[in-house]
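>>> following is a predicted model, sequence given first.
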Amino acid sequence: MLKEGMNIMILLLLFLAITQFSNADEPFDVRKHLATVTRYADSKDISANSFVSSEIPDQCTPIHLNLVARHGTRAPTKKKIRELEALDAHLEVLVRDAKEHKQYSEKIPSWLAEWRSPWKGKVTGGELITEGEDELYHLGIRVRERFPDLFNEEYHPDVYSIKTTQVPRASASAVAFGMGLFNERGKLGPGRHRAFAVTSESRASDIVLRFHDCCQSYKAFRKSQEPNVDKLKEPLLNEITRELVRQYGLNFTNQDVSSLWFLCKQEASLLNITNQACSLFSPSEVSLLEWTDDLELFILKGYGDTLNYRMGVPLLEDVVQSMEQAIKAKEEGYATGIYEKARMRFAHAETLLPFSCLIGLFLEESEFERIQREESLELPPKPPKNRNWRGSNVAPFAGNNMLILYSCQSDNSSKYFVQVLHNERPIALPGCHGSSFCPFEIFKDKIAAPHLKHDYNMLCNVIEQKQKDSASSKLSQILGWFWSLRNAGSLARKDDL
C-alpha cells in the first residue's frame, strides 16, 4: 500500500515538473500582453493561478443571468489617431537625421524607415471593427448554448433585456451579441434573424453604465492623479528610451517610446502585425510596459482608490435588484414569459473594471477584507513577479462578467446561489471564502451591502455643488455689477434734469 502511494506521488511530481517545463518553454506572445487592448480570444488563455471552480450541484437550475460586458475590438480613437500621425511625422525626421550619419543607418529597421500610419487622414475613430463584431456575435451564441434553459422562450424585451450606452461601439456590440444570441430564432433573411430591442440612457444621465462620466468627484480625482501616474512611469520609460537610442541610433524621446508602445498594441491587436513596432521591444521590456499600463489602470480605474469603484454602486444595485426580482418570481410561481430571465449590458472598460472591483475579483481574501475596511492596497508587483491585476485579463476587448443566479432544491425548500463567470470562466470570490458558487444571501450581505450603503450623489456631486455655489456667487457678482451700473445711470439721468 505504501509502495503504491509512493508511485502515485512520484507520478504526480513528474506531471507537475512536465507541466512547469512546458509552460516555461512556451514562446512569448506579445498579443497576450497588450493590457486593455488585448483581443478577447488572446485574453481567455491568461490565468494567474490554477483556480479550481466549485461544482454546480445537479439539483440546481439557473433562473436568471446578469451580464456586464465591454465593447469588442475597436479602431483607435480620434485622439490616438492624431498621436500616431505625430509619431509618423517625427519618425520621418529622426530617420532622415540618422541617415546623415552612416554609422547609424544600418541599425534602422527597414519597416521603420518606410512606416506611415495606416490611420493617417482619418477624421473619425473608435468604431467597432469586424473582429469586434465577431467577438460579441460568438459570445452571444456561446451564452445561449451554455444556458439553454434560460434562453428557451420566445423573445420578449421584458424577458431578455439588452441595455447599452449611447456610444456607438457599445451599442454595435449589443447588436452583434443579440444577433448571436437569437440566431435562427426568427424569420428575417437566410440567417433567420429576428428583431430585438436595445435600449440606452442619455449620456448626461446614465449613472448605471456611464457613472464615470457623470461623477464630478471622480473627474477631479483622475485629473489630480494623472501627473503622479506619469511620474511612476517615467523611470522605466527613461530606461527603455536609452536602450532603444543605443540599439537603433535614433534620437527617440520618452513620448516616442510611449507612442511606439501604443502602435505595437494597435498593430498586434487590430492588424495582427507583431514584427514591426512590437519587435523594437524585448519580451522583458514588453512585460514592463504592460505593467506600467496596469499601474495606471489600477490607480485611475481600479483598486487604487475606493471612489474608482464605489461610483459604480448604481450598477451593483441594478444587478442585485434584478436577482431579487427573479427570486420573487420563482417564489411566487410566476408564469413563464412574464418575468425577466436575463439582463444584458454593454458598455466600456470604465464600467467593467469598477464592477469587477465592487464584487471583489482579482483579490486575495486578506485584500478583500482590507477594501471592506476602506484600506488602501499595494500597487501590482513589478515583473517578473506574478500579479492578479493584468489589464489583458481584467478588461480585454469584449471582456465580461456574468452572474448566474441558481435555484437549488433541497428538502422541499429552495435556496439561491450566485456563480460569477469572468470572461466565461468561473472565478474565485474572496468575499465568499474563495468559492465561485456563493449563497445569494452571503453575496448580498457580505459582498454587495458594504458598497450599497454609499449613495452615488453623495460620492460624486461634492465638486458639482461647489461649482453651483461658485456659479451662484458669480451670478450675484454680475447682478450686483448690473444693478450698480443701473443705479449709476439713474443718478446720471437725475443730474441731467
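Perfect, I can see it now. Numbers count the residues shown, from 1 in each chain.
>>> contacts and neighbour counts: CA atoms only from here.
Fine.
>>> any idea how far the residue nearest the centre of the chain lies from residue 236?
Centrality entry for the chain: nearest residue to the mean C-alpha point is residue 349, 2.7 Å, by CA atoms, centre = their mean. From residue 349 across to residue 236, the span is 25 Å (CA to CA, to the nearest Å).
>>> before we move on, the earlier item: ok, the residue nearest to the centre of the chain touching residue 72?
No: Residue 349 lies out of contact with residue 72 (CA atoms under 8 Å); the separation is 10.5 Å.
>>> packing partners of the strand or helix carrying residue 237?
Element membership for residue 237 (DSSP states H and E) is helix 216-248. Using 3 or more CA pairs under 8 Å, 6 or more residues apart in numbering; DSSP states H and E, the elements in contact with helix 216-248 are helix 211-214, helix 254-266, helix 283-301, helix 456-460, helix 462-496.
>>> just checking, what packs against the last one?
Packed against helix 462-496, as judged by 3+ CA pairs under 8 Å, 6+ apart, are the following elements: helix 216-248.
>>> what angle sits between the helix it packs on and helix 283-301?
When axes from the mean of the first three to the mean of the last three CA atoms, to 10 degrees is applied, the directions of helix 216-248 and helix 283-301 differ by 170 degrees.
>>> next, the angle from helix 216-248 to helix 462-496.
Using the same axes, to 10 degrees: helix 216-248 against helix 462-496 is 110 degrees.
>>> residue contacts, the closest residue to residue 314 other than its chain neighbours?
Leaving aside its chain neighbours, residue 314 sits nearest to residue 208 (5.2 Å; criterion: CA to CA, 6 or more residues apart in numbering). Residue 208 sits next to 312, 314-315, 318 when contact means CA atoms under 8 Å, 6 or more residues apart in numbering.
>>> dropping in the other structure now:
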Amino acid sequence: MHIIHSRMCWRLTLVAAFFSLICCCYCSTSHICKGVEDDTPVNRLSSKTAYFNAEKDESHWENFKKEVWGCTAQQMWLLTRHGTRFPTQTDMGRMMNVLPSLSQQIEVNHRQGRGCLNEEDLSQLGSWFPPYGPRDKEQLHEIGYDELFSIGEYWRDMFPHLYNVTYDPARFKVDFTVKNRTGQSAYHFLRGMFGEDAVGNIELPQPYNPNFILRFYKACPRWLREVYKNGETYKERKLFEKTEEFQSVAHAVSARLGFMHPLTPGEIESIYDECRYETAWWPSRKSAWCSAFSSYDFEVMEYHQDLKYYYEDSYGHPLNSKTACRTLSDLYNHFRMTISKEDAKPQGIFYFAHDKTIFKVLASVGLYRPSQHLKHDNFAELRNRKWRTSFLSPFSANVAFVLYRCGLEYKIGTFFQGQPTPLSELCQGVVCRWEEIKPWLNENNLTCNLSKLCMMHDEL
C-alpha cells in the first residue's frame, strides 16, 4: 500500500508541475507578446540584409570633397559581393525540412489559444509554401538584379568621364567567380553602367577556379584546416547559445509561436533565415516569420551571426586578413602601372565575389576594427559596435578604391557602399596620398606568397 501511495503522490506531483508550467507559460506569453514590434529592423539582418536596406555612413562627404577638390579620377578598382540571392542548398534543405510542419503547428497552437501572432500573420503562415525550389538554389533573385543595376548607375553618374562612354574591353576589366550569382551580378552591373543596348554585346570572361584574387580562401589548405574546419573558430558562438541573452530569445520565440516547449536552435535559425530572405526579396511586405522576434531578439540573432563571421572571416583570426594579400597586390599593381604609365590602363576594374572576400579585404586594410574582440559574454558592451555583419556585408556590399590625379601628385579615395571612407589605420584624412599608402601596399605585394602562407605543396 505504501508503494502504491508513493507512486500516486509522484504522479500527482508531475501533473501539478505540468499544469504549473502551462500557467507559467500563459502568464509569460502575455508579457512576451508586448515585446513584438510591428516593423522588422530591415537594416539589421546580418549577411542577408538587402543592399537597399543596409546602413550607409554618409558622414565623410564634406571633408572628402575638400580633399579631392581640383583632382580628376583616373581609375577605379571595385570589389562587389553578389546581389540578393536564393538560399544555398544547405539552407534550402534545412528550411524546407523544418518550416512547412512548423507553420501548420503554429496555426494549431493559436487555434488552441496559445501564441501572439495576429490573424494576418496566421493567414500567411497557414498558406505558406516554400517560395523556392531546387533549381533556385544560390541563384540571384530579381531584387539582386535591381541592386547591381543601381550600383552600376551610381558609379556611372559619379564618374561620367570614365563610365558614361561606349564599352571597350580594352578599357575595362571584369572578373567573377565560378558561382552563377557572381556572373549574373556582373551582367546586371554592366547593364546599369553601360545601358541595356550595350550589355548584350559585352562578352563576359569565362570564370576560372582556383581564383587567387576573388576566392583565395577556397584554395588555401591552411585556412580551411585552421579556421573554416576548426571547431575552435565557432567556440564563442556555441557558448553564446548557452547565455541568458540567447536562451531568453529561444523562450520568447517559442512562446510567441504558441509552443509549450522551447524550439531548438536549428528551428529558430530556420525561422530567422526565412524571415531574412523574405524581407530581402519583398521590401514592401512583412514576412510573418519575422513576427516571432522582437527588436531585442533581432539584435541577439545578429550577434549570433556576427560571432560566426568575425572568427571565420575577419579579425577573430590573423590568417583571415593575410589570405587577401593577392587581392591587394592586384589593386597595387593596377594603380602603380597607371601612375608610372607602364602599360595601357583599364579605366575600371570590376570584380564580383562573395561575403568572405569582402570581410577579408576589409580586415586587410583595417576598416571597422572593433575596440575588443567579439565574445560570448560581451554582447551588452558591444551593442553599439561598428563591426556588424549587417553593415559590413549585406547583399551587394562593395568596396572601391579610386585613383585621383591632383596636379603633380596622386591620391587614393576609398568608398564603402558608395560612401567615402577613411583608411584611418593607413593614413591621415579621408583620402590617402599615394606616397602615404604606397609603402604599405608595396610591402604587402613583395611579401605575398600564398604558397608559403597556405602551406601548399605546389607553387601557384
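Cool, the structure landed. All values derive from a computational prediction rather than experimental measurement.
>>> TM-score for these two?
The TM-score (TM-score structural alignment, normalised by the length of structure 2) is 0.80; 409 aligned residues with a CA RMSD of 2.9 Å.
>>> hey, where'd the strands end up in structure 1?
60-70, 160-164, 342-347, 400-410, 413-422, 425-426, 437-439 (DSSP state E).
>>> and the second one, which stretch of structure 2?
Counting by TM-score structural alignment, strand 160-164 of structure 1 falls onto residues 172-176 of structure 2.
>>> mind listing what's buried in stretch 199-208 of structure 2?
Neighbour-count burial for stretch 199-208 of structure 2, counted by 16 or more other CA atoms under 10 Å, picks out residue 199.
>>> before we move on, the earlier item: mind checking what the residue nearest to the centre of structure 1 lines up with in structure 2?
Aligned partner of residue 349 of structure 1 by TM-score structural alignment: residue 355.
>>> now residue 175 of structure 1
In structure 2, residue 175 of structure 1 lines up with residue 187, judged by TM-score structural alignment.
>>> list the contacts of residue 66 of structure 1.
319, 342-344, 402-404.
>>> and the residues you listed, which two are the farthest apart?
Farthest apart among those by CA to CA are 344 and 404. That separation is 11.7 Å.
>>> which neighbours do these two share?
In contact with both residue 344 of structure 1 and residue 404: 65-66, using CA under 8 Å, 6+ apart.
>>> looking at the two, which one has more neighbours?
Each of residue 344 of structure 1 and residue 404 has its neighbours counted (other CA atoms under 10 Å); residue 404 has more, 22 against 19.
>>> residue contacts, the closest residue to that one other than its chain neighbours?
Nearest non-adjacent residue to residue 404 of structure 1, counting by CA to CA, 6+ apart: residue 65, 4.7 Å away. Residues in contact with residue 65 of structure 1, defined by CA under 8 Å, 6+ apart, are 150, 341-344, 402-405.
>>> same thing but at 7 Å, please
Counting by CA atoms under 7 Å, 6 or more residues apart in numbering, residue 65 of structure 1 touches 341-343, 402-405.
>>> cool, and residue 350 of structure 2?
77-79, 173-175 are the contacts of residue 350 of structure 2 under CA under 7 Å, 6+ apart.
>>> translate residue 302 of structure 2 into the numbering of structure 1.
Superposed on structure 1 with TM-score structural alignment, residue 302 of structure 2 falls opposite residue 290.
>>> hmm, residue 34 and its match touching each other?
Yes: assessed by CA atoms under 7 Å, residue 290 of structure 1 is found in contact with residue 34 at 6.4 Å.
>>> these two: who's more crowded?
Neighbour count, other CA under 10 Å: between residue 290 of structure 1 and residue 34, residue 34 has more, with 30 against 23.
>>> was I right about the more buried one contacting residue 289?
No: Residue 34 of structure 1 is beyond contact range of residue 289, at 9.0 Å (criterion: CA under 7 Å).
>>> show me where the stretch 51-200 of structure 1 has its helices.
Secondary structure of the stretch 51-200 of structure 1 (DSSP state H, counting those that start in this stretch): helices at 78-99, 102-105, 110-114, 130-146, 168-181.
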